[in-house]
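*Asks:* from the sequence below, what's the structure:
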Amino acid sequence: MASIPEKNRQPKTIDLFIAVFCGWMILYALSWMWHDFSRYHAATTQHLFRDVEATIAQRQMLDQMPEMGQLDNACHAIRLAKIEVSLTYGLALNRDMSILKTKFDELKTFKLDELDSVNRAKLERRLTVLEADPALRSATAQYLARRMELQVRYDRAKEAYRQSQTTLEAETKKVHVALADAAPFGRTEANAQRAAIAESRLATLKAQSVTAQETVDRVQDEKRRFDEPLAPVEKRLAEREAERNKLTEAFDRYGKVATSAADASTSQPATTAGIAKATEGQGSRYRRPLLDFFSSSTEVREIALADWTAGERASQNASRTDRCITCHQGIDRAEFERAMLGKLADTDESKRLTVKLAAARQQIDKRTASGEKLGFSPENLPGDRQGGVGLCALLLLLSVLVASVCLGMLEQSWRVGFWTLVVGLVLSTMTTAGLAYLMPRVPQVKALALSPGQITQYCVHPRLDLFVGPNSPHPMAKFGCVVCHAGQGASTEFGGAGHSPHDASQAALWLQQYGGVTSGSSDPMLAARFTEAACLKCHHQVTDLIVKGNKSEAPRLVQGYQIAQELGCFGCHDINGTKEGRHVGPDMRLEPSPALELLSVTQREKAKSYQPGSMRKVGPSLRRLAEKTSEEWTRKWVLDPRGFRDDTKMPHFYNLATNRPEALPDNQKAFPQAEIAAISHYLITESKNSLQGADFTRQMLLRGKSGLESLQARLVQDGLDQSQMQELLDLSQRMTDLALLSNPIAARLINDLADQQRQLQQRLGDIARRLADLRSRGTPEESMKATLSERAVPAAELAEVTAALVKASVPVKIGDRLIGADGRPVTLSADEKGNDVAGRLLFTEKGCLACHAHEGTTKAMKRDGKTVVYSVPSEANFGPELSRLAEKLAPSTDRTSARLWLVQWLLNPNVHSPRTRMPITSLTPQQANDIATWLLAHKSEQPWPVNDPGQPSLNNLVDLARVYLSRASGVGSKELDQYMPAGEKLVGIPPERVATMSRDADERILASDIISETAIKWYVGKKAIGKLGCYGCHDIPGFERSAPNGVALTDWGRKAPQVLPFEDGAAYVRRTYHLTPTAPRSRDEIEARYKTLLTKKERSAGDEREFLELEKMHQLFEMESRTDLDDKGQDELKKRLAQYTAEKPYEELFLQSLEQRRREGYLHLKLAEPDSFDYNRSRAWDERLRMPQFNLARTRRAKGESDAAFKARSDKEEAEAREAVMTFVLGLEGVPIP
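*Replies:* Just a heads-up that it's a prediction; the model follows:
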């Protein structure tokens, strides 16, 4: 049934609406496609790079063009040389050339450089007339014809002689063969006739050859006599042409390459000039949507790194794909230097080169007109098509519109107007295209302005000799980019590649241009300042990066490695260089304790089989601390080590931002004082006990039911089972190790006694096993008497050897005996006074200043107004600074003990610390006494700005002891209140509970029968030392077998940020620090940057903020340098100095990294203030972060340096040292190289 139209329905209107709507949608889709294509990063980057290539090619070619004056002089000299050759031709033909010769001699006298343009043009015309003279041309033509004739005759004679020689050689061979064949048949008449004929033939041929040779010689002589007059002038002509070719060689090479590239019509020529030509000719034609589909001028370039996998979590067969060169296309091309790219925007340089381009076209025209074959034409020179094509196109379009409207109105037909418009648009498009291609090329060199980011993107690698280059140690085909820079090499988008900004200003710029840098991967690129970290993947020794002298290929990485070595990071953090038998990084593990050098040969080889570490502890041994200083000084030192020596390696554990009393909760405010006192008490007490042979470890090893003495007694009496025997051997080894650490001077004796002890123990063990075997077989006691009697002698010897070993483990007090450089005792009276003048002189002459600094050497030493020792600069920091040594060694009145201690250190430092780096100086006792006298007589001018924290109350000690005791095994809240109730009542642990504890449990000292305030202090001190990890740097009694207590750093560089405890670190930084847009600078750098920004016409927002900071610093430096300040000015200066000194600079980039949860941000704050992650966290005392705060740079104030300048320099050096350590840690990935 047919449909019935609705009343108000208008199909044509609806169809028209749908058509218009669809047309608009299609137009919108095309516009969106156009816009999306235009913002595709890789495509737009490559398009711009093609323009950069063309511009650089233009400039390179024009830079090779010789100056017009030089080329004109060379061409003028060639023209004169050619005329001289033609005159010589005429004279050789006996022509009358006198008139022409006179004219030529006259023209030779003119110098082209000395003529103005008018006279130069006249000279050119006269030369042209002379060149066109008929007589000269005729003589030249005849001479050349005669030369050609002689050359032809000579060539024919040579060919005739060659043929005669060939024929003669062939006939000679035939004759010899015939004679050889006839020889077996004897000399018959027939053979004789044939031989005669052959010899006659040979004689004829020889005569012909001689005649041909004579002909060659005659023609050659005739040719030589003909050419002889022209040899000098032709030589001069050749020299002039060589000079001209030398000037134009490089320029011509570029022109020929451009011609060959244009003829080849390749889309990607291999040379720079060829790329420029192809880019101008066809590259830009296909840069638009749709057209790009037919012949794309862009492509994704990638490098497959088969040897490098994408990571341990990825498949081992999945190799890395590197597409960085899709955008960084100039990375391996030496001509794309940063300075060259920056000059592309220089309009003055463009104008200069445009003038040079016009001159180049004139040069080519002249050289072509002179008959020179160049191999290219002026059309091959770079330039832009111009001439008003756009204006012509606009006029044609307007004309078509007017014509279509007028015709449509006149004909009253929209169809006529429409088709007129269509035909007119087609014709105008064709006309415009024809004009564009037919328009002459105007010589012009364009300027191309690139942003700093684009310059970085397109420039060549700054170390092409070391990276990327095919002949470098790290070619791009093998290493690519991501191996060193990390990131997502498979991405072609800026954000997806994982770029990391270098500073806050760059981050802000990227936020504005790209909306920030987002990457879904946890492996972003390393920022430029940390790129050297990747060197650690292959260069595990680090020192192999120092190639020549002190020059380093990775100076920041080497500095970080050296700082980690100097400060002993490996004492707390395990840095293992091997994994599953393969090298994965630098091996920085602590050496075994005791060191291999102290062990016997047998034990040393046994220890080497376990591949132990080799790094010495960086701090001194504290076993003899009681002989060195007092408990009061130790408390002050633990509290504030940098207050005593500002460049010390010792870090700060206390009085930090989050553990100073005012920042702690009420129940922990007294803990720092109590812990410091407990640590000092433990160190001094155990040192005294160690010197007396009564330290806790020694007693634990020897005494008790399972001690060494008890086990040996049971071994002699009843024998031991296998586990007990192993325990005995382990205790004996620990006793030997303790003896070696306590008295290293007696290492040989100790090792001999230990070997004897081990042999006797094994002998007694064998006897015990034999007796057990006899008893198991029911042997009567009467029959075992012989075997039982065998025990008596080794048992007595074992007791004697053990006693001797224990005695040898106790060091001799320094007051009782001094050990010389050779390990033998020396004599020195305790009352004998040294000569401080001689000591000061010896301190300088013996080379002490090579490692140590002392403020006393910077001033001349005088006696009775006369200088007895002159001043010597003192700047070394390998060893500690010794200006305040007297305060450390003699804090009390016992100066004699301090002097003897120092004398012993100078004579043989191994007595104090067996693994010290201090060498044996071979001093005599008197010389050591003189140096010690001078060192102890000097008093530092700088006071120690810290007071003794004093002794804590018993309540505070008990509260802190309860914290540590609550962590003990089997101690709950009920047991804690029972054993250690709060308050001053001391209960202690019951004996039956103590009996169940392990042999070396620290809680044994809290037993109810021996508990006291001293015991609690000892317990808290040992627990605190174990928590803080002091044994990582120092050899401390009781911690001989303690393992590092820090996080392993072997693979920290690839640790996932998700597992890092960022806590409220960012909030702490914003509350505490003064944020700066750039890294700290020294005074000179601040002044230079301030002047640069001051003279800058236009400053960005970031520059303006930086300028305000620098202006404030500049004013402070100026105030410090003024000497005419009144009281008000001095007060203002002090106020500003105090404000500036209190400010702690923090670079914004690292705050952003911290907020974005990146490894770099966490590591930076961890090194700057490790305790800051306790901010806003409620934690028990023993759960607080343990890492102390280090002074990484250890900066010293220079002589005459102002407070503000020193603060600026120290901030800068500390920031640089921190970034160096970060570079080293970020490079620790723990992955073996392929």
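*Asks:* only C-alpha atoms for contact and neighbour calcs from this point on.
*Replies:* Fine.
*Asks:* any idea which helix or strand comes after the strand ranked longest in the chain?
*Replies:* Across the chain, the strand with the greatest residue count (assigned by DSSP state E) is strand 303-309. Following strand 303-309 in sequence order, the next helix or strand is strand 319-322 (DSSP states H and E).
*Asks:* any chance you could list what contacts that next one?
*Replies:* Defining contact as Cα atoms under 8 Å, 6 or more residues apart in numbering, one finds that strand 319-322 is touched by 302-310, 480-482, 489-490.
*Asks:* for the comparison step, fold the sequence that follows:
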Amino acid sequence: MPIIDAFNTGAVEIKQTWLPDLLINYKHKRVARFDRCTTCHLGIDKTQPGTADVPGFAHEQLISAAMQTPSEAPQATVAITLRQMDKDQDGLISREEATDDLRENFGQFDRSEDGSIDRDELTEGYIEQHYGLLLADRGMLADDDVTVAGVRPESPAAKAGLLAGDVLYRISDVEITDKQLAHRYLLDSVRWGEPISITLRRGLPHPYSTHPRLDLFVGSLSPHNINDFGCTICHDGQGSATSFKWSSHTPNTPFEEGEWKSEHDWFNNHFWEYPMKPSRFVESNCIKCHHEVTELEPSQKYREPPAPKVVRGFNLVREFGCFGCHEINGFDGPHRRVGPDLRAEPNYFAAAAQLLTVPGLNEQEKELAQRVIAHPEDGESRHRLAELIQADASAGEGDSSQRRFGEAAYKLAGMVGADTDTPGRYRKVGPSLRHVRSKVDFDFLYNWVQEPKDFRPATRMPQFFGLNDHLLSAHQPTARGEAEHETGSPDGGGETANNGNHKGLHEAERFEPVEIHGIVSYLLAKSQPFEYLGRPEGVIEAPSAERGEWLFETRGCLACHKHEKFPQAREDQGPDLSRLGSKLRTPDGQSWLYSWLRDPSRYHARTKMPNVFLEPIRETVKEGDNARQIVTDPAADIAAFLLASQGWEAKQPPRVDETAVDELAHQYLTGSGTTRVQATRYLKEGISSSLASELAGDEVELVVGEGEPITIEHKLLYVGRRAIAKYGCSGCHDIPGFEDAKPIGTGLADWGRKDLSQLAFEQISHYIEETEAGAEHDIYAAVKDMDPDKGYFIEQLLAHQREGFIWQKLRAPRSYDFKKTENKTYNERLRMPKFPITPEDIEAVATFVLGLVAEPPAARYIYEGDARQQAIVQGRQVIDMYNCAGCHTLDMETWEFD
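*Replies:* Below is the predicted model:
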């Protein structure tokens, strides 16, 4: 670099890595990267002698130790005694001033020309004598750092784990700022015979330390060596900068930000669009190249997890079914992969199931539909079924009376026969609701939709209703805050806000029960018949809950499910089955449970639950001296055990407010393009059946027969259908009538690069000020006293950064409507529900989503692996999907010894 070299005094050599194939997007052009990070980070790739991947200079960390003290105070060794002997206060003690025992040891220490000895030197001599600890004259990086120069083997210091180079950071919870303070707390303020607690700073801070994972990054033998990958492709930042403040480092906490501002003149450079990821999000960029994500889990070669947080975030997105609303399309066209791909599989099986309800199907068509339901990947059966039904449409052209089917059937056939170049791979995460009437009653379903965790505290289903904290006034108490309803803590912003929105709260209290009534009414009305399995012949024993409990434990149920009878069970692949008897209260519900246990796919073809072959068991039992043959039904026994668990009672649903039903239905109608006059007429008279063929939307629920009046049931079905579409219920559940529904949320494939101006922060700063600032009403001052993680995110939120936006969106999703609902209709409000996730889960999900940038590097950098590695990744995905590790040991236990 001739120009830069011309201004270089020679004190610093500019080091540069040129990466011509790793381009950076400057909007008008993509240009090669120049990373000059090693100008300062000189030791980033240094290894210990004789090793290829052991860091030469470990990064600084705090280590706690306990060092044993002598059983009694050594004579004349404590600092106060030495100070008393130092009559001239000059730090020197003469032979005459010394006590007898000191005089005996004078020869061990260097003396001045007049025969006196330095008091500090004498003190350190006794520290070395009694602790085996030798302190350096000054620190390596800061003169006042009290640094360990050496440790005598088998000494108390050695047994406590102290090493040369350690800095004494705290002794007995007192910060050590100089050697005199260390002397005092090692020799003076000591309870002799008891261990003293020491906190050590071990290693070197940036920029002096080595990368901690040389087996993975930077090292010459690593898969990401520095000459090929550089630094900024993983870390972001301004790689061409040659000073700290222009490199766009990002602090990890508010405290670190304060340090950087005072020590390095740090500032947030808004003009650089790719600031460095803070350490909490450093793993997010892994998915630029590792699109399957699964390959980032521990492997035979890399036992230590390469990127545990981003993998956890990926798994949470997968398990909670976020892709049901927020499609993550990892493809740009049929062949170009741009990132992780999380999309629901094509809805072939649901379309085929709905076709089975159409009158007029012949036996061949029914058989093909059943085959598509069981095997939607069978393209030949799909195409044949679609051809047969669409042929009927062609045969009836010009004469509709010749057709066997209506337009709905032809539309379903088109869905069954449709192909896509890059179909999604993930099943919907919720249970099928196609036959829900065969399972539960109205009261349970109402309570479940209203608040899922009331019945099942550990459910994954999110909360849609009752998230109204952002609408409450200061004088209105709340029992369940939006952000605290899952954690039980106001940490999530659950405190009541001032200046509440009375219109918004009034509408929520009126319309939410109507929506729940409508949803439940629709699901039960559209539920399709389900044929329960009969009991096998030859079973002579009545069902036994006692036998069922034993079978539940021994047949592998605990590999996926929790139950209150087995508190040691921890797996959560399936739901917690405690209190199931309170859910399945009807005879139909109990018959459903038996059928489900015998053959889960009979009820839901795409369920992940296996058929565990609960066939009748023949055995011989002894009764005194006699023995007899019995036949038991294990499915009936397990059902008896599960149904015996109760302890929950459904609350009585409120009566329907018919005026509120009309108002909400009117809003839905006018919002979809119907005039106000028409909407009023439809709700008063219904829609004539003669117009039914012209209706393409949800208004079909308002169609009435000639001369028939419209009823509240019609209106509830309409409201329910609109509410299901509004909240995206079909993103997780198979629901009749929603076979062609699309995801309702924002696509996330490139959210990590989404322009900040497109994020609707709205009045969130005011919401945070009112809920988090406390009595002083200064949120910026309050941040300093917060937990560092929470403080970091609130700072990012107030600064309108995407890290803060997603944190608050996951923590209290409706809070962005604060002071906005006064000018919104009820159906224009934010709809995202609150998921039952912890703060750690939120950060993991944010790590994954922030890595979705849809900017893959050149093809040679994208991880693909050889055939064996690809098979391992695909196999791991199948294992994760079906929870094979719940029953089978896939890895032997490992033990680590310090």
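*Asks:* quick one on the thing from earlier: can you select the buried ones from the contacts of strand 319-322 of structure 1 in PyMOL?
*Replies:* The PyMOL selection below is limited to those of the contacts of strand 319-322 of structure 1 classed as buried (16 or more other Cα atoms under 10 Å):
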select buried, resi 302+303+304+305+308+309+310+480+481+482+489+490
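*Asks:* strands along the stretch 551-700 of structure 1, start to end?
*Replies:* Assigned strands in the stretch 551-700 of structure 1, in chain order: 551-552, 578-579, 582-583 (criterion: DSSP state E, counting those that start in this stretch).
*Asks:* cool, and the stretch 551-700 of structure 2?
*Replies:* Applying DSSP E, counting those that start in this stretch to the stretch 551-700 of structure 2 gives strands spanning 617-623, 626-632, 687-688.
*Asks:* so which of those strands is nearest residue 811 of structure 2?
*Replies:* Each of these has some distance to residue 811 of structure 2 by Cα to Cα; the shortest is strand 687-688, at 42.6 Å.
*Asks:* so which elements touch that closest one?
*Replies:* strand 703-704 (3 or more Cα pairs under 8 Å, 6 or more residues apart in numbering; DSSP states H and E).
*Asks:* from the contact counts, what lies against the strand it packs on?
*Replies:* So strand 703-704 of structure 2, by 3+ Cα pairs under 8 Å, 6+ apart, packs with strand 687-688.
*Asks:* now do the end-to-end distance for stretch 572-580 of structure 1.
*Replies:* Terminal residues of stretch 572-580 of structure 1 are spaced 22 Å apart (Cα to Cα, to the nearest Å).
*Asks:* next one: it to chain centre, how far?
*Replies:* A distance of 22 Å separates the C-alpha centroid of stretch 572-580 of structure 1 from that of its chain, computed with Cα atoms, centre = their mean, to the nearest Å.
*Asks:* what's the helix or strand containing residue 880 of structure 2 aligned against in structure 1?
*Replies:* Element membership for residue 880 of structure 2 (DSSP H and E) is helix 867-882. The alignment of helix 867-882 of structure 2 onto structure 1 (TM-score structural alignment) finds no residues at all.
*Asks:* residues of that helix that come out buried?
*Replies:* The neighbour-count check on helix 867-882 of structure 2 (16+ other Cα under 10 Å) flags 872-873, 876-877, 882 as buried.
*Asks:* next: stretch 580-599 of structure 1.
*Replies:* Residues 583-596, 598-599 are the ones in stretch 580-599 of structure 1 that count as buried (16+ other Cα under 10 Å).
*Asks:* show me the contacts for the residue mapped onto residue 344 of structure 2 from structure 1.
*Replies:* When structure 1 is aligned by TM-score structural alignment, residue 344 of structure 2 is paired with residue 590. For residue 590 of structure 1, the contacting residues are 570-571, 612-617, by Cα under 8 Å, 6+ apart.
*Asks:* that's all I had, so thanks and see you.
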